[in-house]
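In: Could you look at this predicted model? Sequence included:
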Amino acid sequence: MMAVLRMETRDVLAKVKLVLCDVDGTLTIDRDTYNLHPEVVRYVRILEDGGVKVGLVSGNALPVLFGLAKYLGCSGGLAAENGSVILYGDEIIVTCPICGEVLKIADLVEKEVCDVAWRTWQDRYRLCDAAFKVKGSLSYDELAKVIDGVIKRLGYGDLIQVRSSGFAVHLIPKGCGKHLGALKLMELNGVNRGETLAIGDSVTDLELLQVVGVPVAVSNADEELKKVALIVTSKPSGEGFVELARSILRAKGLL
């Protein structure tokens, strides 16, 4: 529970200058909807007004994150496509070493899995990462196994990693991930690991949490993610983010 902060937790949160947030399942009402929790908007603004920058690190395409950040009022920058595409101010930085190749491979995969999956509409705006949605009764974990098998059979197993976020199955260049986006945003914001907090809900956030000083998982996160978290909220998804934001503000004497 985070309602009453232990002294050591309070001290850690008091140092936070940058909060990096996953979106789907973390800022939404739950892990089954795309609707933002209504209090998320309010607390992003309160954090920003209190001098804590908020950034978004997500598997979504850059235009989606840009629109969301614009209306939320986030100033900490964006890491889209699972960390492969960074936007800070007016500068776009691509961290993916095989930019464009993943989308070509995804075209081949699509032909093999068209009966059980379809490409997301966001792929037309992507540069590096590709994403598939379930068609039919498969779970996302099951679809990930199917697509991973196709990737290996086509001979691209050394280039592509396949991961399920619970909202989509992503094809990500090996060596890339949300951690690269987080590290770049930390550099651009001029903060160190101890001043950076990241919060997420799925295994796609694992590397993100591993590179920051204050890793946080929401209460309904994947168990693997909870194992690396310094803090696990007592509430799920967007409610968990609000709980965390209030704890940061209390630790800083702003609430």
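Out: Now that the structure is in, tell me what you want to look at.

In: drop to CA atoms for contacts and neighbour counts, all remaining ones
Out: Noted.

In: which SS class is the closest residue to residue 112 other than its chain neighbours?
Out: Sequence neighbours aside, residue 150 is the residue nearest to residue 112 in space, at 7.3 Å (criterion: C-alpha to C-alpha, 6 or more residues apart in numbering). Three-state call for residue 150 (DSSP: H, G, I helix; E, B strand; the rest coil): helix.

In: just the strands in the stretch 51-200 of the chain please.
Out: Shown for the stretch 51-200 of the chain, the strands assigned by DSSP state E, counting those that start in this stretch span residues 53-57, 78-80, 85-88, 91-94, 117-119, 130-134, 160-164, 169-173, 196-200.

In: and stretch 161-169, how far apart are its ends?
Out: 10 Å (C-alpha to C-alpha, to the nearest Å).

In: Compute the first-to-last residue distance for stretch 43-59.
Out: Stretch 43-59: ends 22 Å apart by C-alpha to C-alpha.

In: separation between residue 47 and residue 180?
Out: Distance from residue 47 to residue 180, by C-alpha to C-alpha: 24 Å.

In: follow-up on the earlier one: compare the strands of the stretch 51-200 of the chain and give me the one nearest residue 64.
Out: The closest of the strands of the stretch 51-200 of the chain to residue 64 is strand 78-80. By C-alpha to C-alpha, the value is 8.7 Å.

In: here comes the other one, which I'd like you to weigh against the first:
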Amino acid sequence: MALRDRVKKLKLLIMDIDGVLTDGKLYYTEHGETIKVFNVLDGIGIKLLQKMGITLAVISGRDSAPLITRLKELGVEEIYTGSYKKLEIYEKIKEKYSLKDEEIGFIGDDVVDIEVMKKVGFPVAVRNAVEEVRKVAVYITQRNGGEGALREVAELIHFLKND
């Protein structure tokens, strides 16, 4: 199926966090607190997708208060953190919104994302994703995770949906 056809069906976009919305690095303070860095470009990308009527969700194995705060600031509708059972969560979200696999996209970077990426209609890998993830993707971003990759995907979706 052509990329344009996949994108035109898109109603929900799910993202991993570490390595997709962040650079995948973990920064620790001297007190042992984790710091995550988010790119403003990705925040604008989220707003663009929401304006197009695309529901957004995140599924992340890691759980962190700053992460949840940032996602809530951006109005992300579905936030699932602290679980590596991504396929199980994916099925729950799909059922909640009564969607078909081909109406859902997923942006990932590591092997824990592959199960879900194989199910969705629009699997995306960030440029610095591991090779196994890149092989499953129908689109690989020009930007690395945490460096505006989501914004790039949002602009692609906007362009193809309005073409």
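Out: Arrived safely, thanks for sending. Just so you know, these numbers come straight off a predicted model, no measurement behind them.

In: Superposed, what's their TM-score?
Out: Overlay of the two chains. TM-score (TM-score structural alignment, normalised by the length of structure 2): 0.85; 153 aligned residues with a C-alpha RMSD of 2.0 Å.

In: hmm, back to that, was I right about the residue nearest to residue 112 of structure 1 contacting residue 110?
Out: No: if you go by C-alpha atoms under 8 Å, residue 150 of structure 1 and residue 110 don't touch, sitting 9.7 Å apart.

In: Can you work out which residues contact both of those two?
Out: Common contact partners of residue 150 of structure 1 and residue 110 (C-alpha atoms under 8 Å, 6 or more residues apart in numbering): none.

In: ok, the counterpart of residue 105 of structure 2 in structure 1 - how many residues close by?
Out: Matched by TM-score structural alignment, residue 105 of structure 2 corresponds to residue 197 in structure 1. When neighbours are counted by other C-alpha atoms under 10 Å, residue 197 of structure 1 registers 25.

In: Over to residue 63 of structure 2?
Out: 14.

In: What residues does it make contact with?
Out: Residue 63 of structure 2 touches 81, 82, counting by C-alpha under 8 Å, 6+ apart.

In: Check residue 78 of structure 2 too.
Out: Neighbours of residue 78 of structure 2 in contact, by C-alpha under 8 Å, 6+ apart: 56, 57, 58.

In: Against residue 157 of structure 2, how distant is it?
Out: 20 Å.

In: what does residue 3 of structure 2 give?
Out: In terms of C-alpha to C-alpha, residue 3 of structure 2 sits 10 Å off from residue 157 of structure 2.

In: can you pull out the helices in structure 1?
Out: 7-14, 38-49, 62-72, 101-113, 140-153, 178-189, 206-210, 223-228, 237-251 (DSSP state H).

In: Dump those helices to TSV, plus mean neighbour count and distance to residue 81 of structure 1.
Out: Shown next, in TSV, are these (neighbours: other C-alpha atoms under 10 Å; distance: least, C-alpha to C-alpha, whole Å):
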stretch	mean neighbour count	distance to residue 81 of structure 1
helix 7-14	16	28
helix 38-49	17	22
helix 62-72	16	7
helix 101-113	16	12
helix 140-153	18	17
helix 178-189	22	8
helix 206-210	22	13
helix 223-228	17	19
helix 237-251	23	20
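
In: Output these in a markdown table; the columns should cover distance to residue 217 of structure 1.
Out: Output for the helices of structure 1, formatted as a markdown table (distance: least, C-alpha to C-alpha, whole Å):
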| stretch | distance to residue 217 of structure 1 |
| --- | --- |
| helix 7-14 | 14 |
| helix 38-49 | 16 |
| helix 62-72 | 21 |
| helix 101-113 | 29 |
| helix 140-153 | 20 |
| helix 178-189 | 15 |
| helix 206-210 | 9 |
| helix 223-228 | 6 |
| helix 237-251 | 8 |
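
In: quick one: which of the ones you listed is nearest residue 32 of structure 1?
Out: Across the helices of structure 1 (criterion: C-alpha to C-alpha), the nearest stretch is helix 237-251, sitting at 10.1 Å.

In: Quick check: nearest residue in space to residue 41 of structure 2, chain neighbours excluded?
Out: In space, residue 41 of structure 2 is closest to residue 148, 5.3 Å off (C-alpha to C-alpha, 6+ apart).

In: Would you agree the one you found is in contact with residue 46?
Out: No: counting by C-alpha under 8 Å, residue 148 of structure 2 does not reach residue 46; the two are 10.8 Å apart.

In: shared neighbours, those two?
Out: What both residue 148 of structure 2 and residue 46 touch, as defined by C-alpha under 8 Å, 6+ apart, is an empty set.

In: Tell me which of the strands of the stretch 51-200 of structure 1 is the most buried.
Out: Of these, the one with the most neighbours on average (mean count of other C-alpha atoms under 10 Å) is strand 78-80, at a mean of 32.
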